[in-house]
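A.B. asks: my questions concern the predicted model and sequence given below.
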Amino acid sequence: MSVRLKLTLSYAGFLMVAGALLLVVVWVFLLRYVPDRQIMAIGGDVPNRADLERAFIPRMAAGMFCLLVFGLVGGWILAGRMLAPLTRITHATRLAADGSLSHRIRMEGRGDEFRELADAFDTMLTRLEAHVVEQQRFAANASHELRTPLAISQTMLEVARSDPNRDTGGLIERLHAVNARAIDLTEALLLLSRADTRSFTRGYVDLSLIAEEAVETMLPLAERHGIALETSGGLAPAVGSQALLLQMTTNLVHNAIVHNLPAHGRIWVGTAVRPASVVLTVENTGKKLPPQLIPTLAEPFQRGTGRIRDDHAGVGLGLAIVRSIALAHDGRLTLTARPAGGLRITVELPAAPRPAPR
């Protein structure tokens, strides 16, 4: 049976029970004032219970039949009116299942349960549509980025085949560099997918130690470009993946190096503890960034201005990976332009629970 039919039968059944109870009460009330036997009186006989039964029961049956018809018809109409919003939600669900994510219910009226359900469904569709658009844009960008090194490799191989006397030493070096870039891009995509699916083991980590390790790893690259690295902060306990958080911090320091001043740049890496969270901050000097550019820097394959052009330029997924790792750890990534130029990046993660006192 449909929900509308079930509600109709429920309304009619409730109305029948209520009517029957009312008639029983009336019947009991009348029995108190009607004698059992027929009593002779001046002017005629006084009605007894037999007379009452002959007069009351047929009318009671007719009344119950009317209540049944009224309950079924009225219940069917009321159920249809109450379930009308559910029909709109079902229609929107079918459209979404067919791939139409732009449709919205936009239910009007007071805030009842159906209105809350419709609003929640509209919010879900909005987020799902944005996610699909982002995934499509990401797939297109990834395909373009992967096609570039493959096209370059194919061109160099065709040139080598058409000119057998060409020196292969330089060709091999260039092919090695192009192949290494393709491998780096593939590994970055795999890391991004791993962070998005949260397929990692969590454990106790100290962000201050991770920051020191990342700084030591990136120190030769910073010294090569004349950039000074400074670290500060104490113990910053969190819960997460040691490898992913190290990759996140390394990406932040690497990003601060390649987006710095051509010479005499500075980078500040610090950790701090808040009441319910721990904070990792990476701040660097550099060119002034326009405000409209800041929200797009964490999108895949987005590159800011003033990048140091070298073999360590990256594949355009550094901050996208940072954001995915932070979200996978229930954290938050914040990008802020420095007034003097450069960028300040803050990653806030939930603090590790304190051990219970012994």
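C.D. replies: Nice, thanks for sending it over.
A.B. asks: every contact and neighbour count from this point should use C-alpha atoms.
C.D. replies: Noted.
A.B. asks: next one: stretch 112-119 to chain centre, how far?
C.D. replies: Computed by C-alpha atoms, centre = their mean, to the nearest Å, the chain-centroid distance of stretch 112-119 equals 19 Å.
A.B. asks: this is the comparison structure:
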Amino acid sequence: MDRQPGWSVRLKLTLSYAGFLMLAGVLILTAVWVFLLRSYPSGMLVRSVLLRGFGPAVAAVLIFLLIFGLLGGWILAGRMLAPLDRITQATRTAADGSLSHRIRLPGRQDEFRELADTFDTMLTQLETHVAEQQRFAANASHELRTPLAISKALIDVARADPHHDSSELVDRLHTINTRAIDLTEALLLLSRANQRSFTRENVDLSLIAEQAAETLHPLAEKHGVTLHTSGDITTTTGSPALLLQLTTNLIHNAIVHNLPHHGTVWIHTSTRPTTAVLTIDNTGEHLTEQLVATLTEPFQRGTERIHTDQAGVGLGLALVKTITTAHNGTLTLHPRTTGGLNITVELPQPPQK
């Protein structure tokens, strides 16, 4: 924003300090003058003598207060505003693209130091967010490039050998194209959830869970996994489509990352004093805390746990995390002691009317 040049804050504080000092001096001298008038007998001669003796002293005192106020105010204002200069320099450094700089303002807690600490915290969060976005963009580019490169290779093979069976080529291209479309749609959904551009309404998580479980029942049968759904009415506020996507992703993840045979997935909804809770437990291999901590990162599929070709596009739990955050909820993942994973989503309940 273009602004007209104006006085600096330091100059304004200096003039304010000097002005108040001058005003205090005038009030004090006026009080002395009134006291002198009351202390001496009335008369023109006496008052004339007092005025001749008191006037130059008043002028000298006022000149001294003006100079002292300007000089002292300038020094004091500079000392008081020194932290603000450091904050301003840090802001300019951040505006130039350097997010690693921190103010780290020393001293006891006050308004300036609270502002500096808040700014440092914001820079840390912003730096982390930018790093995540850069890593996500790099991973997304790699994931999108892979199916395109495979498609190009298949087409080159077909062009080099016109007599090659085209049905197999078409099937493979269809599979690769479907995967690229799924990835693109997942990226768009992730972007939509990040922007929180959706209409909120009351949603019953128990119905959402039943709908998602019913949709994924054929996949569960194919993998030999049994689905158990339980829970009472569990109401939250949000987007039905996004919450259905969240639940579907969790159940899908629990099915495909399960035991090779006779696996189980437990889907339960419940309420707490202020939150609606969706819990997904599944059997499976034993997981470490270190591995579980990475599963919500984009394109982290936990490949050591995959026993089928249902690996998805690597955005399942990342999308769950984004949707949960967009709904002001919390997502927690813990490895089960008997193997498999426990995932809990807590979402705010609608306000009581």
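C.D. replies: Yep, it's here. Predicted model only: the values in this text are computed from it and were never measured.
A.B. asks: check contacts around Gln334 of structure 1.
C.D. replies: Wrong residue type there; residue 334 of structure 1 is Thr, not Gln. Residues near Thr334 of structure 1 by C-alpha atoms under 8 Å, 6 or more residues apart in numbering: Ile345, Thr346, Val347.
A.B. asks: er, Gly342 of structure 1 I mean
C.D. replies: Per C-alpha under 8 Å, 6+ apart, neighbours of Gly342 of structure 1: His259, Asn260, Glu283, Asn284, Thr285, Gly286, Lys287, Lys288, Leu289.
A.B. asks: which residue in structure 1 aligns with Arg113 of structure 2?
C.D. replies: Applying TM-score structural alignment, one finds that Arg113 of structure 2 aligns to Arg115 in structure 1.
A.B. asks: Met107 is in contact with that match, correct?
C.D. replies: Yes: the pair Arg115 of structure 1 and Met107 qualifies as a contact (C-alpha atoms under 8 Å) at a distance of 6.2 Å.
A.B. asks: quick one: the aligned residue in structure 2 for Asn251 of structure 1 and Thr288 of structure 2, what's the gap?
C.D. replies: Counting by TM-score structural alignment, Asn251 of structure 1 corresponds to Asn249 in structure 2. Here Asn249 of structure 2 is placed at a distance of 21 Å from Thr288 of structure 2 (C-alpha to C-alpha, to the nearest Å).
A.B. asks: the more surrounded of these two?
C.D. replies: More neighbours surround Asn249 than the other of Asn249 of structure 2 and Thr288, with 21 against 12 (other C-alpha atoms under 10 Å).
A.B. asks: number of nearby residues for Arg309 of structure 1?
C.D. replies: 10.
A.B. asks: three-state assignment of it?
C.D. replies: Three-state assignment for Arg309 of structure 1 (DSSP: H, G, I helix; E, B strand; the rest coil): coil.
A.B. asks: what's near enough to touch Pro339 of structure 1?
C.D. replies: Lys288.
A.B. asks: would you say it is within a strand?
C.D. replies: No: the assignment for Pro339 of structure 1 (three-state DSSP) gives coil, which keeps it out of a strand.
A.B. asks: structure 2: which residue goes with that one?
C.D. replies: That one, Pro339 of structure 1, aligns with Thr337 by TM-score structural alignment.
A.B. asks: on that earlier part again, so which elements touch the helix or strand where the match of Arg113 of structure 2 lies?
C.D. replies: Arg115 of structure 1 is part of helix 113-162, with elements assigned from DSSP states H and E. Contact here means 3 or more C-alpha pairs under 8 Å, 6 or more residues apart in numbering; DSSP states H and E; on that basis helix 113-162 of structure 1 packs against helix 49-97, helix 168-197.
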